[in-house]
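Trainee: test case, fold it:
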Amino acid sequence: MATTLPQVLRDAARRFGDHPAYVDGDRVLSFAALLERVRAVAAGYRARGLEPGGRVVVWAPNSIDWAVAALAVTYAGGTLVPVNSRYTGPEVADVVDRTGAVLVVAADGFLGRTQVADLRAASTLATVAEVLEVTRLDDVAGDPGGIDGIDAVADAVAADDVADILFTSGTTGRSKGAMSAHRQTIGVAQVWADLGGVRADDRYLVVNPFFHSFGYKIGIVVGLLTGATLYPVATFDVDETMRLIERERITLLPGAPTIYQSLLGAPGRAERDLSSLRLAVTGAAVVPVVLIERMRAAAPEGLAIEQVVTAFGMTEAVVATMCRQDDSAETVATTCGRAIPGMEVRVDAAAGEAGELLLRGEHVMLGYLDDPAATAEAIDADGWLHTGDVGTVDDAGNLRITDRLKDMYISGGFNVYPAEVEQALARLDGVADVAVVGSPDERLGEVGTAYVVRVGQPAGADLTAEAVVAFARERLANFKVPRHVVFVEALPRNLSGKVLKTALRED
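Mentor: Predicted coordinates:
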């Protein structure tokens, strides 16, 4: 069995050959052609200074080019560092500087923005040899001599080498880079594919962003392991998604609950034939029971998807639990399933009671980049990862998430950490104090509500909710921007001075 991503890519080219690996609009790329394109770009990276172990930041939306850019990093022996396509220049600059990235591959102009200029304005990019545009990878490709030599570099990649670093914010507001080895990235993708029964004749619409483990590991890597054809989606549009499902006879559509809620509520759904869908996997947020019921139900009330399963995962472990194909509708709707092969699940509480969820096993991250203290806090001496989530495990081993120890909330499938938002808003003139909590939202699951204490006269007198939102929008990705602003005289605090966010959420 292949234990490195270069090996997986080569095996896919050998096994699936001219079978389409990607379909992106009018562009079709076979598995064999994918390998050749990755080899050429990997050689180009090496010519630009990427050595084994070097890091490359990829900042772009889903596309064939994203997949090529990312796979070429590991083929050249490097470490992939994906960043959110909605991040601002300062947010990406922080990741670039902290990882000492050698190269940055960016989608300049995505959503009408000036990514490259914004990045250069936010950092000296001291370690970066070149900033490359993801849509111009042909210009990156190395010369034939370099391409021939790149295979020896790929051969030297080891299963325990760090394949990728995915950043996830912490409750302190400072992001942390979760490191995974090649064997871990491959292993969790293989288990997910096996449990989902993914096949070479599947057509997989990848709405989950490639910068996220759900899109990268459970998308790109699953496709390589199974031969499924991937259809990358750069930005989610419900009408376009339905059109693609109908026209291309899409069979797989994993995603956050928001995706399915949008499909179920789409005005034109009754006119679309979505009957080709056979597998849906969700679990990026607490999943409403009624949503699972409607996904399983026959049209026009539901989507009539043959197999709907829920799962639980996090950046530090990707996937930990998952329902099985023969699970009852009630199990799927009310739990996150059982531990996947290679993983253990335990709740730190008496039997039958709720407690903190702990995970241990093959797919738990190696640790946080350059942060041994945070790693030791997250993973104890016995190897248990402390998730910060509260749940219960029933007699059959099925996990139910009941609450969060941390203040993190999930908006449209993306994790939002209030401390980061609070730190940004604290810099706004007129803000004396601020706390952010997640509030229920029918479409996105949760959105941010900022409770703001104005400073005294005159600076804070004219501060408006619109100004608070606008300030946040300039500094944070859209999903982190609070949708509601409430002005209060003071924040509720306990005797030690800690903000009582439970009281705010109840409010």
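Trainee: going forward, measure contacts and count neighbours with C-alpha atoms only.
Mentor: OK.
Trainee: ranges for the helices of the stretch 1-150 of the chain?
Mentor: 5-16, 31-47, 64-75, 89-99, 115-122, 144-155 (DSSP state H, counting those that start in this stretch).
Trainee: relative to helix 64-75, how tilted is the first one?
Mentor: Read it as helix 5-16. Angle of helix 5-16 versus helix 64-75, following axes from the mean of the first three to the mean of the last three CA atoms, to 10 degrees, is 120 degrees.
Trainee: excluding its backbone neighbours, what's nearest V287?
Mentor: P257 (6.5 Å; CA to CA, 6 or more residues apart in numbering).
Trainee: so what's the residue count around that neighbour?
Mentor: P257 sits with 23 neighbouring residues when counted by other CA atoms under 10 Å.
Trainee: can I assume T449 is in contact with V434?
Mentor: No: if you go by CA atoms under 8 Å, T449 and V434 don't touch, sitting 10.2 Å apart.
Trainee: before we move on, back to that, any idea how far I292 is from the residue nearest to V287?
Mentor: 9 Å (CA to CA, to the nearest Å).
Trainee: please apply the same query to P90.
Mentor: 39 Å.
Trainee: quick one, which of these two is more surrounded?
Mentor: Shown here are P90 and I292; by other CA under 10 Å, I292 has more neighbours (26 against 17).
Trainee: would you confirm that the more buried one contacts Q307?
Mentor: No: here I292 does not reach Q307: they are 10.4 Å apart, not a contact under CA under 8 Å.
Trainee: of the helices of the stretch 1-150 of the chain, which is nearest G391?
Mentor: Closest of these to G391 is helix 89-99, at 32.0 Å (criterion: CA to CA).
Trainee: before we compare anything, build this one as well:
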Amino acid sequence: MADTIPAALGDAADRFGDHPAYVADGEVVSFLELLRRVRRTARGYVALGLQPGDRVCVWAPNSIGWVVAALATSYAGGVLVPVNSRYTGHEVADVVERTGARLVVVEDGFLGRTQIADLRAAGELTGVTVLDLADLPDLDRGSVTTEQVDAIAEAVSADDVADILFTSGTTGRSKGAMSAHRQTVGVARAWGELGGVTGQDRYLVINPFFHSFGYKVGIVTGLLTGATLYPLTTFDLDETMRIIENERITVLPGAPTIYSSLLSAPGRAERDLSSLRLAVTGAAVVPVVLIERMRQELQIDQVVTAFGMTEAVVVTMARDGDPADLVASTCGRAIPGMETRIDPETDELLVRGDYVMLGYLDDPDATAAAIDADGWLHTGDAGTLDADGNLAITDRLKDMYISGGFNVYPAEIEQTLARLDGVQDVAVVGVPDERLGEVGRAYVVGSVAPDTVIAFAQERLANFKVPRQVTLVDALPRNLSGKVLKNELRDATGG
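Mentor: Below you'll find the model as predicted:
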């Protein structure tokens, strides 16, 4: 059983051959062709001086080229560092410097920007080679042979660092979470097995490849299962519905916002989305009403919730056959190889097991603060576990506020308000109050009056949980993983 990314790629070419691995931009690439392109690119990397263990940053949107650039990094013995496609040149220069990257692969011109020029203007790139993604097929391979790169790929160990994924950085400076090949491959295999993913599946990848949801349970799961992946460069509702209908997409993982957007999309009723069989969503908190509507209105056979984070890609997951109310109200139970427990004093979720990161890049203090002496990763999420081990996330610990002496978890309020007609999206934060210390302020996207929101909450929640203020907004600030940037909301209110 393959336990490195190069081995998984080789096995996929042997097992699935001419079966389509990727379909995008009018191009169909088989598993054999994918291996051929990866080998050619890896030869170019080695010819440029890449050594085993060197870091390669890939700064680009989802595409077949991204996949080739990333897999070639592993095939050449390097360490992949995916970079957020929306980052500025300064942000990428910081990642390049912190990782000591030898190569940076860029899609120059994405969204009309000048990425290569911006990167060169942002910092010293001494000893760093910057490549345009479009130029990879024509890389000079010099005297490096396919046999040489195959030998390098075969020498990659399951315990070698495969990738460094930077946290989303919603609070403070992002940190680089390091994973070994055995972890990246193992978690992708576990996710695929629990989702029942096979070579008959057609998998639309909206999640960005620079995120673990797109890279590990997207690209790597595809290699292990033979599923055909359809990468989407940017999320567009009409294009998403067109691809689902025309290509008979069966697997659609994504952040909750993807499904809520589909549910409210103009023209959805005219589209045939009935091919969808598996939807997997996850965030700190997923609205229960959203799960219900995905089952009823989108008619997705298997709607599964899961919990994971950059530091431990998949921790818990619901299973096929779990009752609807369990799927709607929990993130499922620990996947094979992982353990969960709740700290009795703080209600914090602690996780331990095969897929917890090796540690943060060059930051032993942050690593020690995150992973205790017994190997438990402190997630920063508050939660509960039922008798069967099913996890319910109550909120981020840092999002909890205290109103009149009572602990208030905004997620509970958000779940309630999500059921109000006219509320499309909602986030609650604590803001200063002279009498009570803090009170809730609800930011609401939708067509509903603030007084109606408060009245609805008063009927369904204890008084100390009812938001005292409601602000209507056009959209909530979110990162590309779908998480609401509550620090931005707090900064806007002085909270």
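Trainee: so what number do they get for TM-score?
Mentor: Overlay of the two chains. TM-score (TM-score structural alignment, normalised by the length of the second structure): 0.82; 427 aligned residues with a CA RMSD of 2.6 Å.
Trainee: quick one: which of the helices of the stretch 1-150 of the first structure is nearest R475 of the first structure?
Mentor: helix 89-99 (7.7 Å).
Trainee: which residues touch the closest one?
Mentor: For helix 89-99 of the first structure, contacts defined as CA atoms under 8 Å, 6 or more residues apart in numbering pick out 55, 57, 59, 83, 104, 115-116, 118-123, 125-127, 475-476.
Trainee: of these, buried ones?
Mentor: Using 16 or more other CA atoms under 10 Å as the burial test, the contacts of helix 89-99 of the first structure include 55, 57, 59, 83, 104, 115-116, 118-119, 122, 125, 475-476 as buried.
Trainee: of the residues you listed, which pair is most distant in space?
Mentor: Largest separation among these by CA to CA: R55 and R475, giving 25.0 Å.
Trainee: put together CSV for the helices of the stretch 1-150 of the first structure, with distance to R136 of the first structure on each row.
Mentor: Formatted as CSV, these follow (distance: least, CA to CA, whole Å):
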stretch, distance to R136 of the first structure
helix 5-16, 22
helix 31-47, 10
helix 64-75, 9
helix 89-99, 20
helix 115-122, 14
helix 144-155, 18
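Trainee: nearest to R278 of the first structure, out of those?
Mentor: helix 5-16 (22.1 Å).
Trainee: quick one, helices of the stretch 351-495 of the second structure?
Mentor: Ranges of helices in the stretch 351-495 of the second structure, per DSSP H, counting those that start in this stretch, are 364-370, 410-417, 450-460, 486-493.
Trainee: out of the ones you listed, which is the most enclosed?
Mentor: The highest average neighbour count among the helices of the stretch 351-495 of the second structure, using mean count of other CA atoms under 10 Å, belongs to helix 410-417 at a mean of 21.
Trainee: just want the angle from that helix to helix 450-460.
Mentor: 100 degrees.
Trainee: name the helices or strands packed onto helix 410-417 of the second structure?
Mentor: Applying 3 or more CA pairs under 8 Å, 6 or more residues apart in numbering; DSSP states H and E, we find helix 410-417 of the second structure packed against strand 391-396, strand 423-433, helix 450-460.
Trainee: can we see that at 7 Å?
Mentor: Secondary-structure packing of helix 410-417 of the second structure (3 or more CA pairs under 7 Å, 6 or more residues apart in numbering; DSSP states H and E): strand 391-396, strand 423-433.
Trainee: so what's the residue nearest the centre of the second structure up against?
Mentor: Centrality entry for the second structure: nearest residue to the mean C-alpha point is F213, 3.4 Å, by CA atoms, centre = their mean. By CA atoms under 7 Å, 6 or more residues apart in numbering, F213 of the second structure lies in contact with N207.
Trainee: now swap in L252 of the second structure and tell me
Mentor: By CA under 7 Å, 6+ apart, the residues touching L252 of the second structure are Y203, L204, V205, L278, A279, V280.
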